[in-house]
Structure formats: structure tokens, C-alpha cells
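Asker: Here is the input, now give the coordinates:
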Amino acid sequence: MTTAILSALPEEQASLVARLERAQRLTHAGRSFWRGEMCERPVVLALSGIGKVAAATTATALIEHFGVARIVFTGVAGGLGDGVNVGDVVVAQAFLQHDMDASPLFPRWELPGYARTRLDCDAHLSTLLRDAARNCLSGAGRLPGLDDGAHRVHHGLVASGDRFVSSAQEARQLREGLGLAGHNALAVEMEGAAVAQVCLDYAIPFAAIRTISDRADDTAHVDFAHFVQTVASRYAEHMVRGLMQTL
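Answerer: Below you'll find the model as predicted:
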């Protein structure tokens, strides 16, 4: 069974592409896909593009055209939750769209037609991903690039929206607004909830892991590019390869 590995940016996936065995580049729906093997298991690597619509289109192509059995999203995110710091890793338990608002027809954040606000990730696949992340951040598996103290693996809610949250005020408003409704988001990004919704529609297991590149505040634009290029891509490779060895 083929596993799809999605990322939003080329820099987030560069190390994975470099380690792909028997690689074959294919073009479909205006996107590039890399088919090959990793840890002797079939995979398809793809760039979702930035934002929910681009991510949903790519996920649909992976399912309908490539026939993948599961989708894993890896990349970076901004930290929202207390104690979620740069260099930490968040394995998503569920996603919500923080910019979904069809009120008064539906409650704030509820997905019309789904009767739900949160989209759960696959429990088994997420557990395997958490184990791979813990190994990556352990003393034995830790990669060079972060030497400013211990980093943690978190598991919980991730918020997605078509906006790069890059100010402390916006991050605080987002965190507090969701928190008042009982949605304690650990991180914020721009694609995961869309992929989760597509996978729900097709009954395809989905899991996501995000390395925290910034605190979604006024330093986000400064931290982001450097972190993605120097740390996140290598961490993604280490964690994904650890996952593939357990499938």
C-alpha cells in the first residue's frame, strides 16, 4: 500500500526527495509528484501548495489518481499553545478551520454538511508518528541544529486557515477566541484541516506532524525561512523515515 507524504513548501520536503529510492517524477493536475520507495515501501511525495484549496486539490489527486492508502502531512507551524516552543513537534490529534464562519446558519467553526467542528486524525497512524517524533527528539535520535535545550512532542488540536498568523495580537486573539469555545489549539498552519476533510470524505487514514518554527507572533517572518531551510526539512526526513519503518 502506497503512503503519500505531503508538505506545503519545497524546502520542507527537500531532504525527503533527496533520500527517495527509484525516484520517478510525474506531473498531474499542474503539480509535480515524486513516486518511489522509502525504507523499501512505496511512497508518493507531493507539494500541496500553500492554503486550504491547494492542499485539498493535491490530496484529492493523491487519492483518485495515485490510489494512495494513507496520507501524512509534514512541515512547519506556528506555536499557539502554552509551552509549545520553537523546535517542539506537534502531532495533530484533530484539525479545525479557524476561518470557517457560516453563522448564523451554522455555529461558528462548524463545517456545513458535516455537523462537526473538529476533524479527527487516524489514531493508529498518529501514534506511530508520535513514536517517530519522540525518537527524533530523543538524545539518541536528535539531529544537530537545535542546541538550546530539550524539545517536546505535543499531541492535540491544530488550527488551519488561509492566513499566515504573524503578530502577537492576532495569535492571542485566535488562541483566546478558540479557547473560550473549548478549542485549545496547540499550533496554527494553513493546510491540514483541508486535507483532513478530503481524507474523511474518502475514508483514507490521515496524520500530520508539524515542527514549530515560530510562535505565530511578531518574529514569525524573521524565524520562518531560516528554520525551514536549516532544521525542519531534516527533522521531517528523520520522522517520516521512522514512521515508514513501522508500517
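Asker: CA atoms for contacts and neighbours, from now on please.
Answerer: Fine.
Asker: How about the longest helix seen in the chain, which residues are buried there?
Answerer: Counting by DSSP state H, the longest helix found in the chain is helix 123-137. Neighbour counts over helix 123-137 (16 or more other C-alpha atoms under 10 Å) mark 125, 126, 127, 128, 129, 130, 132, 133, 134, 135, 136, 137 as buried.
Asker: here's the other one to compare against:
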Amino acid sequence: MKKSLIALLLAGVSAGALANEAPAQEEINYGDPTASFSTVGISGAQDNGQLNMMYGAGSNIFQLDLGFDNTKNAEGKRPESKDAFKYRGRYFHVTDGLGYSVDVLGGADSTTVFGGAIYKFQVNDNVSVFPMLSAGYSTSKDGKNAKGMDKDSALAQAGVYAMYGFDSGHWLYANPKSTYHVEGKQFKNQIEVGGGFMVAPAVSVGFKVEHTAEMKATANNNLGTDQKADTVTWLQANYYF
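Answerer: Purely as a prediction, here's the structure:
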């Protein structure tokens, strides 16, 4: 796995060497979740891989992520090929720092739909804060019989994305969020931290760490069993055009 992650970074650096002649887009930091630009990239983590695409057409932004999750379940078994497939599609509209989005994500056995809003506060030239609020619904193939967080349910999610954008175009960010599962009567608390480094005017390499907090089964929620904390580290490479 270490060799594959190193290869991913080398691929990004190699692409940067080929893209040195590409024109830079002025006044855009690619870590800004409300910025409109186009990109294609790859992301890799242990037992996970993803192809990332985005097309920006002015105030309208379209995103598509296709990937697989081959992580072992609680019984130590890996999913079948069809069950490992994951996707996320998003339409995003931005006007004067205010964005509205429709988000569809899932896989072979589940689908989640979110609709929400995000607003950009420019603290100073380098620091931006983006409060986020969404509502949605999640369904699973066996949702009527499943327990806990797999059960069909309405969802509510609140979070904040805070970014430091360097003058040279690099960025660092933190994105804590909490999702309330109505049927499960439980909050799923997560935080993502990461950043990107511009190795050429149109190429970046980066990382992100996703952490999901432990969830305890209690008399007040519908979790069948405790759900352990989980942390996943990703490496990324993107080309912008």
C-alpha cells in the first residue's frame, strides 16, 4: 500500500512537469469549496481508490466522484466487487459567496440525498470560513429490517469548513461536521483535515484525513451495537483546466 501511495504522489509530480506551460487561473484557490473551476484527479487510501471530476461553468458547478471501498467489515470480510463501488454526484450553484447544492451519494446497497447551503465569510486575505447546513434522506436495500445507522431515515447535517489559503496557491483546511440520524436517534460526528500543494500552475498534490468518532449503543438510540471510531488517510493528485 505504501508503494501505491508513493506512486500516486510521483504521478502528480510527473504531471506537474508536463504542465509547466499551462496558464494559471488568477485569484482562485483550489481549496475554496465555492470556487468555480474544472479539474480531474485521483485519490488513494488503504483499501480505497477514487476518480474525482469537476466542471465549473460560472456559477454552476458539477462534481462526480467514482470509487471503490474494499474495507473489511466487522466480521473481517471484504465486500463483493459490486458492493465495493461507491459514487457521489453534486450540483452546486454559487452567487456572491452563497452556495446551494444537491448531493447524491451511495453504492450498490444504499443511497443518500442531501440538499443544503454554504456561505463564505472572508476573514482576511488568507482565511475563509464556510458555515454549512443540509437536510436529506438515506435509504438502504434492507432498510426496513436493518438496525441503527443503516436504517432508512431523514438526516440533518451541520458543519463548518475553515481554510487558510497561502499567497502561492497552497491551502490547508479543517471541516468538522455532525449528522443527526432521525431513526437511529444518534449523532454521527466527523472531522476532515487536509491540504493541497501546487507543484505546477495547473497541478496539485494533497492529503486529507477523515475521522469518524465512536458511537455508543444506548437505551436512547437504535444502534444495534457500538460503532468503533475510524480514521482514513488519503493522498490526492489533481490537474486543473
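Asker: May I have the TM-score of the superposed chains?
Answerer: Comparison of the two superposed chains (TM-score structural alignment, normalised by the length of structure 2) gives a TM-score of 0.26, and 108 aligned residues with a C-alpha RMSD of 5.8 Å.
Asker: just to revisit the earlier point, of the buried residues of helix 123-137 of structure 1, which is the nearest to residue 93 of structure 1?
Answerer: When the buried residues of helix 123-137 of structure 1 are compared for distance to residue 93 of structure 1 (C-alpha to C-alpha), residue 126 comes out closest, at 7.3 Å.
Asker: pretty sure that closest one is touching residue 239, no?
Answerer: No - the criterion here is C-alpha atoms under 8 Å, and residue 126 of structure 1 misses it with residue 239 at 12.0 Å.
Asker: Kindly present the buried residues of helix 123-137 of structure 1 as CSV, with separate columns for distance to residue 213 of structure 1.
Answerer: Shown next, in CSV, are the buried residues of helix 123-137 of structure 1 (distance: C-alpha to C-alpha, whole Å):
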residue, distance to residue 213 of structure 1
125, 23
126, 21
127, 22
128, 22
129, 19
130, 18
132, 19
133, 15
134, 17
135, 19
136, 16
137, 15
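Asker: between the residues you listed, which is nearest residue 28 of structure 1?
Answerer: residue 125 (26.8 Å).
Asker: can you give me the strands in structure 2?
Answerer: Counting by DSSP state E, structure 2 has strands at residues 39-45, 48-57, 60-69, 85-95, 98-107, 110-119, 121-122, 127-140, 153-165, 171-181, 186-200, 203-212, 230-240.
Asker: One more: structure 1?
Answerer: Here structure 1 has its strands, by DSSP E, at 3-7, 21-28, 31-38, 41-47, 70-79, 89-97, 119-120, 153-160, 185-189, 206-214.
Asker: Now mean neighbour count and distance to residue 58 of structure 1 too, for those strands, in a markdown table please.
Answerer: Converted to a markdown table, these look like this (neighbours: other C-alpha atoms under 10 Å; distance: least, C-alpha to C-alpha, whole Å):
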| stretch | mean neighbour count | distance to residue 58 of structure 1 |
| --- | --- | --- |
| strand 3-7 | 25 | 9 |
| strand 21-28 | 13 | 9 |
| strand 31-38 | 19 | 8 |
| strand 41-47 | 22 | 8 |
| strand 70-79 | 26 | 11 |
| strand 89-97 | 26 | 18 |
| strand 119-120 | 22 | 18 |
| strand 153-160 | 24 | 16 |
| strand 185-189 | 28 | 17 |
| strand 206-214 | 27 | 14 |
